[in-house]
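# sequence plus the predicted model coming up.
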Amino acid sequence: MSGSALHVMFIDDDELMLKAAGRMLRRLRPDWHFTLVNDPQCWQEAAAEVDHQPELIISDLLMPNLQGDELLKQASQIYPDSIRALITGDTSKEASVLLNSSVHFMLPKPFSEEDFVHVLNSAERLKQMPFSTACRAKLAEIEDLPVLPRTILQIRQCILRPEASIQDVSDLVNREPPLAARLVQLANSAYLGFQVRTSSLTESIRRLGLAMVEAVANIMLTQKSFKQLDPLIHQQIVNRYLNAAEKSKALSERLHLPTREQEKIYLMTLFCSIGELVLLEKGAAPDQLEEFYSFECGYKDSLVICSYILILWGYSVDMAESILRIGREQDLSGKNIDSQVLLLAMRWMESETSNSMETFLRSLPEQNKNVIESILADTP
């Protein structure tokens, strides 16, 4: 097995389902090693027969003698670095009970090729991240990480369909009234360059673009994952990052960055809220966001958690690594301009919150100061 190939275990007592899954997996990743097990009680022996420990373990839930959630709990103790996915016929009801540090993904039954592609990509990308073994073990121990909301998966799948329209996305968003209202509000933002007001959700989605809609949906719809965090605090944090995201979009436009880069920076800014929300949910104080777990030397805990979750959600290594770089450079002419623009937007937002705009502007290099002042001059 090559160094880039992963070892995947698939456990299901249904022989026909096991063979069908094996064929699909081997077609999707022909160079990977797949171990198929139909007796859940023998999964550890099967894993030990392969020199390379499994990076991804997928198990059906309902099996005799050993259920899938218990099997994955064993796997989390023996192979703490592994990614673990549970297949169940009722993801909606069981997700809150079964999702914990032992289970990273809930896959529907019957599953689709898209479901497997998402999990395989995430496992592959996570292996590429610059995390030490100790860091990966700490991340694997965290329970109840926010899962990608089903509505987001539906929006993603809708976007990928060639025949899909803006109206199709609008119909999905309409199922979440608070999200729909926030998108209309953003579509009237002066910072984002919109001068003519609209109350139409479809027009709002057209203005914002599908990438921005997906990002806003992500941070708003994950609220259900945070059971200990006061909903008011959650909303305040979301509002802060939405404010910062508007500023990052204005900055990237003023710097004449390509449209795709502007969208990436906007998404990155919003996604940074996830790391902060998770740490607060786990009991961190606001001044402990950098070293609450001490995941990885040189990286802030909130950014490590954020990048880890984004990989699990299926986002790119490039996006996750850009988030990790935040704060390392502040030169807008540097090669990592996405991380630098995001940091500048966050500092700008914080200066407004603390009424210290003049002090903030004086602290900036002349180039950065001129860019912000030009945006302020053009904003009503």
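Cool, the structure landed. Numbers count the residues shown, from 1 in each chain.

# contacts and neighbour counts: CA atoms only from here.
Will do.

# excluding chain neighbours, what is closest to Tyr315?
Ser122 (7.8 Å; Cα to Cα, 6 or more residues apart in numbering).

# which of the three states applies to the residue nearest the centre of the chain?
Among the residues of the chain, Leu310 comes closest to the average C-alpha position under Cα atoms, centre = their mean, at 2.6 Å. Here Leu310 is recorded as helix under DSSP: H, G, I helix; E, B strand; the rest coil.

# any idea how far it is from Asn121?
The gap separating Leu310 from Asn121 is 12 Å, by Cα to Cα, to the nearest Å.

# quick one, helices of the stretch 51-200 of the chain?
Here the stretch 51-200 of the chain has its helices, by DSSP state H, counting those that start in this stretch, at 68-78, 91-98, 113-128, 133-141, 150-160, 166-173, 177-186.

# list the contacts of Ala217.
Ile152, Leu179 (Cα atoms under 8 Å, 6 or more residues apart in numbering).

# so Leu36: helix, strand or coil?
At Leu36 the chain is in strand, as set by three-state DSSP.

# report how many residues lie close to the nearest residue to it once chain neighbours are set aside.
Distances taken as Cα to Cα, 6+ apart put Phe10 closest to Leu36, at 5.0 Å, once the chain neighbours are dropped. Neighbourhood size, Phe10 [other Cα atoms under 10 Å]: 22.

# A further structure is provided below for comparison with the first:
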Amino acid sequence: MTLNILFVDDEARILSAFRRQMRQMRRQWTVQCAQGGEEALAMMRDHAIDVIISDMRMPGMDGAELLTIVSEIYPRTVRIVLSGHSDREMAARAVKAAHQFLSKPCSFTHLKESIEQALILRDILRNEKLQELVGGTAQLPSLPDLYFQLVEELRQEQPSLERIGRIVARDVSMTARILQLINSPYFGLRYEIRNINHAVNYLGLDTLKSLVLLIHVFESSVKQTRLLQDFCEHSLMVASLARQICLQEEAEPEEADQAFTAGLLHDVGWLVLFHGGFLDVLPCNHDEAKLLLEERKLWGNCHAEVGAYLLCIWGIPADIVRIAAFHHKPSHAERGGISLAAVHAAEILAMDQQEPIDLLYLERLGLSEHLPHWELLYQKLKVKGVRL
């Protein structure tokens, strides 16, 4: 299927260079160019656009304003910022409007990979209403008490990055957004950050204050706080148990960090559905297996695919996206490892084994006989409670 790509920049020479660069993709992509926001919106009224790539600083309507309008009118369109202005204030302003952030100069290979990565799960998430819901998701609800704890800590004369990291790591929404931002090229990292404490320390206080206090990336109040509290507690249990499993299996510390982050984000699809009002039509029970069947009957997809699609278009590291997508059925994943096994097992154990564990996958990794030891880890965590 041909992808329709729209490139927006106020400089004609950059548009011309982009057209030349994209010629090698003419069989897979239809590429259009617009010299400014108004022209881009006019073109989108006449053409269905899969991906819009916009410069940030343009006269008149800038990139953030353009992509905000696009998110409201065309939520299924993937929105990417490509800018030569790599300051953190600009990144903080763009984070609500864009799915991904690329910096100039950007190689054709990197641009192509970013576009393909953003759309790689579109074939999995076939429901157009869910695609619109995910594509239009700029904010996810955060627990009010965690939000206010974070605000209060940031207002201290000497805020503690360690305490901030602990607060953020307890909240799925904040974790997802900060990982999205820190892994964008605005920060010039040559490696992916998958540990939320590393991300908080790298961002520093000024950027965190800008994110939380100035532009309110995180929703500070939601309905059904008790439901959201249960969700975050479950996510934190899965994350903590997944990390403990990896450490017991003598995985590398980076793998254990990845398992923790993936465990925290594994059910982010529930948060998207909750925020979009989709959960109102589901039965009010906690039987995970029945809920999964009901989701697929209603929409043809389940929350795992919804969450993975969101993380994918947000540019979250691919291994974490894969774990979110296949945490219920890891044997369906083309690639995997101990972190996927750990998150899957932790999810099943934390749900009191309401659905069968994927023994086929554990056997593939030679881990099926380790399950009783993981159950003991879970029981210990239940008794003492999860702590960071």
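Thanks, I have the structure now. These numbers were taken from a predicted model, which means no experiment stands behind them.

# map the residue nearest to Leu36 of structure 1 onto structure 2.
Using TM-score structural alignment, the partner of Phe10 of structure 1 in structure 2 is Phe7.

# just the element for its match, please.
Per DSSP states H and E, Phe7 of structure 2 falls inside strand 3-8.

# what's the mean deviation for that strand versus structure 1?
Strand 3-8 of structure 2 differs from its equivalent in structure 1 by a mean of 3.2 Å after superposition (mean Cα distance after the TM-score superposition for structure 1).

# now the angle from that strand to helix 108-119?
For strand 3-8 of structure 2 against helix 108-119, the angle by axes from the mean of the first three to the mean of the last three Cα atoms, to 10 degrees is 120 degrees.

# now the strands: where do they sit in structure 2?
Along structure 2, the segments classed as strands by DSSP state E run 3-8, 29-34, 51-54, 78-83, 100-103.

# a markdown table for those strands, including distance to Val151 of structure 2?
As requested, these are exported to a markdown table (distance: least, Cα to Cα, whole Å):
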| stretch | distance to Val151 of structure 2 |
| --- | --- |
| strand 3-8 | 36 |
| strand 29-34 | 40 |
| strand 51-54 | 32 |
| strand 78-83 | 28 |
| strand 100-103 | 26 |
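
# out of the ones you listed, which comes closest to Asn201 of structure 2?
In terms of Cα to Cα, the element of the strands of structure 2 nearest to Asn201 of structure 2 is strand 100-103, at 20.3 Å.

# by contact count, what packs against the closest one?
Contact partners of strand 100-103 of structure 2 among helices and strands, from 3 or more Cα pairs under 8 Å, 6 or more residues apart in numbering; DSSP states H and E: strand 78-83.

# if we use 10 Å, what do you get?
The contact analysis (3 or more Cα pairs under 10 Å, 6 or more residues apart in numbering; DSSP states H and E) places strand 100-103 of structure 2 against strand 51-54, strand 78-83, helix 88-94, helix 108-119, helix 172-182.

# determine which stretch of these is the most buried.
strand 78-83 (a mean of 26; mean count of other Cα atoms under 10 Å).

# I figured Ile237 of structure 1 was touching Gly275, is that so?
No: Ile237 of structure 1 is not in contact with Gly275 according to Cα atoms under 10 Å; the separation is 11.1 Å.

# between the two, which one's more packed in?
Each of Ile237 of structure 1 and Gly275 has its neighbours counted (other Cα under 10 Å); Gly275 has more, 22 against 17.

# what about the aligned partner of the more buried one in structure 2, distance to Asp280 of structure 2?
In structure 2, Gly275 of structure 1 lines up with Gly269, judged by TM-score structural alignment. The spacing between Gly269 of structure 2 and Asp280 of structure 2, counted by Cα to Cα, is 14 Å.

# what's the distance between the counterpart of Phe226 of structure 1 in structure 2 and Ile357 of structure 2?
Using TM-score structural alignment, the equivalent of Phe226 of structure 1 in structure 2 is Glu219. For Glu219 of structure 2, the distance to Ile357 of structure 2 equals 35 Å [Cα to Cα].

# looking at these two, which is more packed in?
More crowded of Glu219 of structure 2 and Ile357, by other Cα under 10 Å: Ile357, with 21 against 16.

# do a quick rundown of the helices in the stretch 251-380 of structure 1.
Using DSSP H, counting those that start in this stretch, helices in the stretch 251-380 of structure 1 cover 259-281, 301-312, 317-324, 337-353, 357-362, 366-378.

# that older thread, minimum distance to Asp338 of structure 1: which of the helices of the stretch 51-200 of structure 1 has it?
In terms of Cα to Cα, the element of the helices of the stretch 51-200 of structure 1 nearest to Asp338 of structure 1 is helix 113-128, at 20.0 Å.

# and that closest one, what does it pack onto?
Contacts defined by 3+ Cα pairs under 10 Å, 6+ apart place helix 113-128 of structure 1 against helix 15-28, strand 56-60, strand 83-88, strand 105-108, helix 301-312, helix 317-324.

# just send these back as a markdown table, with distance to Glu176 of structure 1 too.
Formatted as a markdown table, those follow (distance: least, Cα to Cα, whole Å):
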| stretch | distance to Glu176 of structure 1 |
| --- | --- |
| helix 15-28 | 34 |
| strand 56-60 | 31 |
| strand 83-88 | 25 |
| strand 105-108 | 22 |
| helix 301-312 | 22 |
| helix 317-324 | 26 |
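
# among these, single out whichever gets nearest to Lys247 of structure 1.
Across those, Lys247 of structure 1 has its closest neighbour in helix 317-324 (16.7 Å, Cα to Cα).

# angle of that closest one against helix 259-281?
If you take the same axes, to 10 degrees, helix 317-324 of structure 1 sits at 60 degrees to helix 259-281.

# residues near Pro64 of structure 1, how many?
Pro64 of structure 1 has 12 neighbouring residues, counting by other Cα under 10 Å.

# for Gln229 of structure 2, that is, sorry about that
For Gln229 of structure 2, using other Cα under 10 Å, the count is 16.

# any idea how far it is from Gly37 of structure 2?
Distance, Gln229 of structure 2 to Gly37 of structure 2, by Cα to Cα: 40 Å.

# what does His344 of structure 2 give?
44 Å.
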